[in-house]
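Visitor: With the sequence up front, the predicted model follows.
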Amino acid sequence: MQQAEQFYTSVPAALHPLLERNLARIEDALSGLDTPPEALNTQLARVLVGSDYVAEQLQRHPEWLAELLSSGDLQQAYADSAYAERLQALLSEITDEKELHRQLRLFRQREMVRLIWRDLNRLSDMRGTTRELSRLADACIDRTLDWLYDQACQRWGVPHSRPDADGQRHPQRMVVLGMGKLGADELNLSSDIDLIFSFPANGETDGERKNLDNQDFFIRLGQKLIQALDNQTVDGFVFRVDMRLRPFGSAGPLACSFAAMEGYYQDQGRDWERYAMIKARVVAGDKAAGAELVQLLRPFVYRKYIDFSAFESLRDMKAMINREVRRKGLDQNVKLGAGGIREVEFIAQAFQLIRGGRDAELQQRELLNILPQLPEKVGMPTEAVTELTEAYTFLRNVEHGIQAIADKQTQELPADDEGRARLAFAQGYADWEALAQELDSSRAAVSRHFADVIAPAEEDEAGPEDLRTEWLALWQGMMDDAAAQAFLQEQGYNEPSVALKALQDLKGLRTVQVLQKVALERLEAVLPPLLEQAGQCDNPEVTLERVLVLVQAVLRRSAYFVLLAENPAALKQLVRLCSASAWFAEQLAKQPVLLDELIDPRTLYAPPNQTELRTELRQQLLRIPEDDIEQLMETLRYFKHAHMLRVAASDITGVLPLMRVSDYLTWLAEAVLEAVLEIAWRNLTEKHGTPQKSAGVPCDPDFIIVGYGKVGGIELSYGSDLDLVFLHDAAANLETDGDRPIANSVFFNRLGQRIIHILNTFTPSGILYEVDMRLRPSGNSGLLVSSLSAFRDYQQKDAWTWEHQALVRARVVAGSPALAERFQAVREEILARPRDEDQLRSEVVEMREKMRKHLGSKPADDAPAVFNLKQDRGGIVDIEFMVQYLVLRYAQERPGMMRWTDNIRILASIEHEGLLASNEVELLREAYKAYRAAGHRQTLQNRSGVLGEEAMREYREDVSAIWQRLLGH
C-alpha cells in the first residue's frame, strides 16, 4: 500500500483506518490505472471516506474506475436524454428477462458510483445531483416499461379501447406517474420511487388465444415492471418501488383507468392526496395521454378559490408525523425531525395548495422553484425565503452524505464517532462540532419559519378559552334567552335582543343545520372572535348583521372560515371595515374570494400607483392562455374587485383623501380598459386580420376609447358607470388583411361590441363596469364606433351645446397614443369655437333647468324636504355647468383652460385667468369636494345621494349665489 500514502494527506488522522480499509477493497481498481492524476488524490480520498458503497462497487467492478476516468464522465453533467439513450443501447439486443434485470442493475450501480463521486466532491450541486438522479430513474422506468410492454403484447395481445362512436378501437399504453421526490425532479441518492400506474380507457387485448381486460393486462405489466426494478438479486436492485400512493392505497388495484382515477379523486380524494399530487409527473409510458390525465386531476389538487383549509390539513399531517417521530425516536432525522426537510416542503406546498388554483406560476413541482415566488405571491419576507433555501440545500446535501455511505434509504444522523467524523469530512467541515453547529442553526431557522406559517394560530389575547366557551354555549342554545341577552350586553351589544335574534336566525337556516361536521367545526372556530369583535364596534348590531350576511354567503365554502381563523388580524380588519361600510360588507358577501385581500395590511392600505396597477394586471393576464376568454374575464373581475376593495379600505380608514380615492378608482378603470381593448383586438385580428389605415398600412390599432363624465374627469366613485365613446381612424373603403377579411367599419363595430361584452357580461364574479354609450354622436341612434373625422363633423355641425359641455370632461383613457393626440386637437378645436355669449348662457341654463325638473328631488307632500347632492339647486351639477360654461365661453381666447378635464384643476385655471374671484373659486372648490365626500360616504353605506334638507345649506346658498351672478338665473 505504499502507493496509497498520497491519499492520506487530506484526511483527518481519525479517519485513516477507514480510508485504509476502503483503499484495500479497491486495490485492483487502482492497479488498473496509469499514474493517477493529482486531482484524483483528494477526490478519491473524499469518496472512499464518504462511501462504503462506492468502495464495494469498485471492488466488484474494478474496471469501472479507469473507464469513468478515461471517459470524462466524472467531470461533466449528463444531458437530460443521456441516461435514456445509454440504457436504450444496452437493452436493444436483450431478449431474456433475467438478463434485462442484470443489465438494469449494472447500469444503475455504475451511474450511482459516478453520481456519488460528483456529489461528494461538489462537482455537481445539490439540484444537479437530484435532477440527474431523477433522469436516471425516468430512464430505467421508461425503457424497462417499453421492453416489458413489447413482451406482454407478444404474449397476450395489444390492449385496445372499446369501440368509439365511429366503431374504432385505439391501442392503449400504460401511463406511469412519478410522485414525491421523483415527480419533483428531487430524487435523493437512495430514495425509493413512488409510482402510480394508469391507462386511458377500458377495453381488452387482441390476443390470438385469449383476450385480457385492459386492467388485467396493465396490472400484469405493472407487476413485471416492479419486479424488474425492485427485486433484490446478486447484482442488487434498481430502485425500491412504493405503490401505496395509488387510489385506495395497498388495497386498490395496481392499475386503473383514467375515468376511475378521476372518479376516485373527485369523490374520495383526501387532503394528504392533494398534497402528494402536487408533485405528480408523467415519468414513463404514453406521455401524451399522461398529460391528459394530469389535466383531469388538476382541479382536485388546485382549487379555484383561495383555499386556506390547506393550513389545517397540513398541520394535521405534520402532527401525525411528529407523533411518529416521537414514537420511533426520529428527532435526529434530517427529513422528519423538527426543522427538517419535510417542514420546508410543507411551507412551500401549503401556499401552493392555498393559492395554486388562482396562480398558475405556483403549480410547479420543484420546491426551489416555489420558494423564490413567496415574497411576491404571499408577502413572505425575502430574508425568510433566503434562510429556507439555504437550509433546505444544506439539509439535502447532508441527507445525500448520509445515504452515500451504504446506499441505504435513511436520513438519520450518525450516533457513533466514526460515522459523525466521516459525514463531517464528506460535507467539507473540519469536524463534527462544526457540522452540528450548522445543523442546529439551519434546523432552528426552518422551525421558526414553519411555526410562522403552519403552526397553530395563536389564541386571541382578548378571547381566552373560557370566553370562547361562553360564545359557543350561546350559539349552541345552551343559554336561555335572558342569560344570552345579559352575556351579549356584557360584550358590548346595545340591543342584545336584536343580536340574539340575528344569531338564532342564522342557526335556524337549513344550510347551517345540514352542515357536515368539518364545516360546522370551522364555523364554530370563527364565530366567537367574530361576535366578540362586532360587540366592540360603535354600531354592534349593525356590524353583526353585516358580518352574518357574509357568514351565510360562505357556509358552503367553509375554507373561508379557516382563512379567518388562521388570520386573526384579517378577522379584525373584516369586522372593522364592515362596521364602517355597508357597501364594503356587501361586496365581500358577493365576492368572498376577496377575503384574501384582508390578510396583508401592507397591501390592503397601500393601493398601487397607476404604473403598478397596469404592470400587476398585465402580469396576471400573462398567466392565462390568450384564447381562454372566460378565464381572462374572471381574472379582470377579480383584479377590479380586489383593488376597489383596497381603495375602499383606505378610504374608510382615512388613509387616502377623497381626491386620491377618485384617482385610484379612475386609474383602475383605465388599466382594465386598456387590457379589455387588447384582449378584444387580439381576438378579432386572429379571426379577420388587421384593419387597414390606408392601402398596405395596417392599423396599430388606430382606435381609442374616450372617457366622458366621471371617468373623463378623473372623479370615479365606487358605483360609477363608464361614459365611453369609441373612435377609429381607418379608411372606410378598405378591409382587414386576414384569411377571412371584413370591412374596416364592420371590424371596428365588432371591436366595440366585444369590448362592451367583456365589460358588461354578468359572470359568477359579477360585471366589470356598466357602460353608457349615449354620448356618442347621435346618441343611441348613432353608430357604436365612429371615425375621428365623422366625430369631428358631427361636433361641428350637429352637436348640441350640452354635447360640447360634455366634451369639456372628455379625454382618451385607452388606445393609440397617436390617435389620442389627434382627438385632443379635435376636442380643442370644438371647445375653442367662437360662441355668442347670450345664446350660450341661455342654452346652458335651459339644459340645467330640464335636468333639475327631471332628476332633482321631488319629495311627497307629507315627506320632509331633502337635498339631492348632484341635481338640486346649488349642488354638484350647478358647479360643473358653471365650469363648462366658462370653458366654452373663454377657450378661444384662453386656450390654457382646455388643458384639464377634472373640475378642480379647471377651477384653478379659471382663477388663474381671472374669470372668477379667488374667494369664489375657493368656495366652489370646497363645496365641490364636500359634496363629493358626502356622496362617497353615502355610497359606502349603500345609500342614495340624497341628504336631509338642512345638509350643506351654507354651501348650497353660496353656490346658488355665484350661479345667479354668472348665469343670471
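Guide: Nice, I can see it.

Visitor: C-alpha from now on. contacts and neighbour counts both.
Guide: Noted.

Visitor: now the end-to-end length of stretch 291-309.
Guide: 27 Å (Cα to Cα, to the nearest Å).

Visitor: hang on, I meant stretch 823-843
Guide: Termini of stretch 823-843 sit 25 Å apart (Cα to Cα).

Visitor: Could you check how far the residue nearest the centre of the chain is from N369?
Guide: Nearest to the geometric centre of the chain sits D359, at 2.5 Å (Cα atoms, centre = their mean). From D359 across to N369, the span is 14 Å (Cα to Cα).

Visitor: try D596
Guide: 23 Å.

Visitor: Same question for L187.
Guide: From L187 over to N369 the distance is 15 Å, taken as Cα to Cα.

Visitor: Compare neighbour counts for the two and give me the winner.
Guide: It is L187, of L187 and N369, that has more neighbours when counted by other Cα atoms under 10 Å, with 23 against 14.

Visitor: sec struct for that one, please.
Guide: coil (DSSP: H, G, I helix; E, B strand; the rest coil).

Visitor: Quick one: residues contacting it.
Guide: Each residue near L187 by Cα atoms under 8 Å, 6 or more residues apart in numbering is listed here: 130-131, 133-134, 181.

Visitor: Structure two is appended below for comparative analysis:
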Amino acid sequence: MPAAFSNEALRQNPYLSDLAERFPNSETLEGLHSRLATAEAEDLPQIKGQFSLGFARTHFQDFDDMGRTWTVFADATIDRALQLAWQIVGKRHKLVLPETSVPGLFILGLGKLGGFDLNFSSDIDLIAFYDAETLPVPAHKGQAYIASEVCKRLTQILQPRNAPDFVWRVDWRLRPESSGTGLAISSAKAETFYFFRSLPWHRLALMKARVVAGDVEAGQALLNRLEPFIWRRNLDFTTLDELAALKTRINNEHPGLETERAAPDPITDAAVGFNLKLGRGGIREIEFIANAQQLIHGGKRPDLRVTNTRAALSNLAQTELITQQDADELRAHYAYFRKVENAVQMFRNEQTHIIPDGDANVAMRALIGDPENFDKEISTRRQEVHARFSTLFRDNAQTEKTTNLSTLDEHATLIARSWTRGFQDHGVPATSRHKYQELGHNLVARVQRLDRPDAFERIDSFLKQLGRSEQYFALLSRHPDLLDKLVSPLLHSPHMSEILAQSPHIIDIFLSPEDSELREQSEFVLTSPDYEHRLEALRRFVNEQLFLNYTHFLDGKTTARGLQQKLTDIAEETLTLSLRIVADDLEVESIPMTILGLGKMGTRAMGPKSDLDLIFLFADDCDPDLAAKAVRRMRTTLTTKLREGIAYELDTRLRPSGRSGPPAVKLSAFHDHHMNRAHSWEHIALAPARIVGGDEVLGSKVMAIKKEILTRPRDTAAFKADAYVMFQRLAEERLKETPPDIWRTKLRRGGLMEADYIHACFDVLAVKPPTELAPIMENWNESIIWERLLGLTGKPVSETPARFAQKISIETLPQLWAEQDKMIKELTAKFFADQKMSKSPAPGPVIWRKP
C-alpha cells in the first residue's frame, strides 16, 4: 500500500471521509509533525486526525517507509504528551522541573511501536521506568507514586475519556507485575524482575523494546543492562516450545478467533472472517517465525537484534538461518496482510483485524485496489505461512522406539532407562519428558557402541551438573548430531571435559556458519557495555573457539600446524578484545600500548593449555599511572576466574628485570635494558618475539629495537657460555630422561623444549639452524597437541585411546621419538661443543663485540 488512496476510495470509508470534511486544508505531514513541539494537550487529537488524513493521501516509497512515518509521528506525540504530563503533575506537587523533558523518567515502546511498524489504528504498548538517582523527585514525596501519576496523566492526554477524538489507545498491561504495581517502577526493580521473576512472554515483549519518550540516555542504559536477559548467548530451543504454548493460548482464549476455532479446517477459501493478526497463517505466525529465530540466535549474532519484523527476516536470510526465498516470501506475505489490515482499520478507525463483509468489505477492497482473486490470494498466502510456521514449531511426538539394555551392568542400565524415559532423573518436568525420549535412545545407542565401562557414568554425571537441563536437551533434540561433539570429549579429553564443565552450552558453536571470520564470531563479546558481562562473554568466546578447533583437529578437519595457527589467532583476538574492554573501563579512546608475544605466541605455535608469554610496552610520553592501571586491568580481564573459568594464564616474567620489574615497560627502558643490562637468556627468549596486539606504530618501533638487538655484533663465545649455563639449568630442573614409549613431549631430554631452545640460540647468532631441526619441531608440536588433548602426559603409548591410535600412528611413535631424542641431543652437543661439561660461572650481561 505505498500508493496514495484515490478520492473515491476515501469517500467509501466513513472515518476518512469525515476527516476530509473536517480538515479541508490539512497541512503536510512534515508541518503537522513540527507543530507537536509546542502543542497543548487539547491540540494533539486534532493534529492526529489531520495526520491520519494526510497519511492516507500520501504516496510512500515502500511499505516500510509507511510504517516508519506513522511510528515516528507516534513517538513525537508520546514524548510531547509526557512533557505536558510532567508539567501538570510537577505543578501539583510543587516540583521544580525543566520546561521540556525531565531527566530520569522514560517510556519504552513495545510491539509494533517498538518495531517502527504501527498499524493505522494500532494501540500503543507502553512500559515506564525511572532512574531513582536522576529523577527530580525527592524520595520522601514518593518517586514511584509521582512517576506513575505522570503516566496516568499521559494516558489521559493521549486517550481522553468521553471525548470524540483520541490520539492513541494506550495499553500498559505488558509492564512487570502489572496487577500489583503502579504504571512506573524503578530501573533497579525492573532488572530484578526481568532476571529473576519474569515469564517467557516478557522476554518476547522486550526484544522489540526501544525508548520512545523521555530520558533516552537512561532508557538506553536500562536496555543495555537487560541485554543478557533478552539476548541469551546459549541457543535456547525451549524458546520454540514457549512461543508455541503462547500461540496455543492465544488461539484458545482470544474472542476474535471463535469462528476459526469452530471451523473444521481454519484455512478456508473465503477471506471474510479471517483474523489477519491472530488467525492461522496470519501476521502473528510470521512474527513468531522471525521472533523465535531472533531469540534463539540473537545472543550470538548481533545483526539479528532488530525490532522490525521485515528487517529481521532479511537478516535471518543473510545469516543463512532461513533461505532467501523464505525470507522474500514471508516479507511479501507480511506486507500484504498488513496492507489489508490497515485498509480494514481505516473504515471506522477501529482496532480490528478481521476481514469484514458488507459495506466495510467493499470499502476495504476499494482501498487495496479491489482485486478479483482476493479470496484466493488470502488463502494461498495463509497456507504458505502456516506451512513454514508448522515446520519450525513442530512438536516431538512420543517415540515408540525400544533399545536393548541386556548387555549393560545394573548401574548403566539404571542410567540408560532414565535417558530413554526422557531424562527423568535430570530435572525435566514430567510434562516435557516425551519430547526427549528419542534423544535418550540415540544417546544410549551411541554410548553402547563405545565399549567403555565408565561411559554411562561419565556422561550422566555431566548431564546432571547442567543448570538448565531441559534447555540443553531441547538443543540436543533439535540437533542430535551434536551428541558426537559431546560424547567423545567427555570420554577421551580431560582438557575438553574441563571446558565443557565450565561452559556446557558451547557445543552450539557447531551450529554457526563454518566460514564466518573469527572477528565476526567475537562480536558478541562487546555488545553489552557492562564490564562484568564482557568478561564472562570473553571467556565464553575463548572456550567456544578452543572447543571448536580442538574438535576439528580430533575429527581430522585440520592439521596440527593449522590448529596451532588457529589457537594463536584466538589468543590474538582475545588480546584485542581485552584492550577494548580495558579502554572502555578506563574511559579512554584507546590504550597507548603494544603487546610483545614471546614463546609459542611469538612462533604462532600455540597449543592446548598454552599460556601467554607477554610484555606490555608503552611510549615514553604515556602517563605512568594510566600504563600501570592498563596492565593491571589487562591481567584482571584475562586471568580472573569467573563462572566460565579464565580466558588465559598470563606470564610476564620475561619483561625487563622479571618479577621485580614494572609491569608496564616504557619503550626507552626496554631498549636500554636489552642493550646494557640484559643477559643472553633474555635475548634467547626475545628471538621468536613478535607484536601480537595493540598500537601498530609503537609495535613497529619495538620490532625495530628487536632487530637492532639481534643484529648487533656480540661475543659469540661468551654467548655460548651463557646459553650453556642456562641449558644446564633447564636440563637439571625441567628436563627428564624419558623412555621412548612414554608420552612426555615437552620436558623430555631431546624433546620440544630443548628443540625450541637450541633453535632460538641459532636465531640470536643469526646462524641458519640445521635443516633437520624444523621437521623434528613440527613432529614434537603435533605430539604435544595429542598429549595435552587426550591427557596422556607420563602414560605409556599403549594407553592411547584406540579411537585415535591410527591417526597418531602409535605403532611407529616410540621409534620416531627415540630418533628425534637422539638427533636433538646431538644438535645440542654440537652447538655447545666448545663448552666445558662442568658448570660455568653465573652469566652476566651480554658482552657486545667492539666494532
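Guide: Perfect, I can see it now. In this text, all values refer to a predicted model and were calculated from it rather than measured experimentally.

Visitor: if we can go back for a sec, now render the contacts of L187 of structure 1 as CSV, adding neighbour count, distance to M952 of structure 1 and secondary structure.
Guide: Below are the contacts of L187 of structure 1 laid out as CSV (neighbours: other Cα atoms under 10 Å; distance: Cα to Cα, whole Å; DSSP: H, G, I helix; E, B strand; the rest coil):
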residue, neighbour count, distance to M952 of structure 1, secondary structure
T130, 24, 72, helix
R131, 19, 71, helix
L133, 24, 76, helix
S134, 25, 74, helix
K181, 23, 69, helix
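
Visitor: Pick the one among those closest to L435 of structure 1.
Guide: T130 (21.9 Å; Cα to Cα).

Visitor: Matching the closest one against structure 2, which residue comes up?
Guide: In structure 2, the residue paired with T130 of structure 1 is G67, using TM-score structural alignment.

Visitor: just V398 of structure 1 next, same as before
Guide: Match for V398 of structure 1 (TM-score structural alignment): V340.

Visitor: for R315 of structure 1, same thing?
Guide: So, by TM-score structural alignment, R315 of structure 1 is matched to A244.

Visitor: quick one, what contacts the closest residue to its match other than its chain neighbours?
Guide: Excluding the flanking residues, the one nearest A244 of structure 2 by Cα to Cα, 6 or more residues apart in numbering is F393, at 6.4 Å. F393 of structure 2 makes contact with 240-241, 244 under the criterion Cα under 8 Å, 6+ apart.

Visitor: Name the next helix or strand downstream of the host helix or strand of A434 of structure 1, please.
Guide: In the assignment (DSSP states H and E), A434 of structure 1 maps to helix 432-453. Toward the C-terminal end, the helix or strand that comes next after helix 432-453 of structure 1 (DSSP H and E) is helix 465-475.

Visitor: Name the surrounding residues that touch that following helix.
Guide: Counting by Cα under 8 Å, 6+ apart, 479, 484, 503-504, 507, 524, 527-529, 531 sit against helix 465-475 of structure 1.

Visitor: That one: which residues count as buried?
Guide: 468, 470-472, 474-475 (16 or more other Cα atoms under 10 Å).

Visitor: same thing with stretch 653-667 of structure 2?
Guide: Under 16+ other Cα under 10 Å, the buried positions of stretch 653-667 of structure 2 are 654-656, 663-667.

Visitor: ends of that stretch, how far apart?
Guide: Start-to-end, stretch 653-667 of structure 2 (Cα to Cα) is 17 Å.

Visitor: likewise stretch 114-129 of structure 2?
Guide: Note: stretch 114-129 of structure 2 ends 16 Å apart using Cα to Cα.
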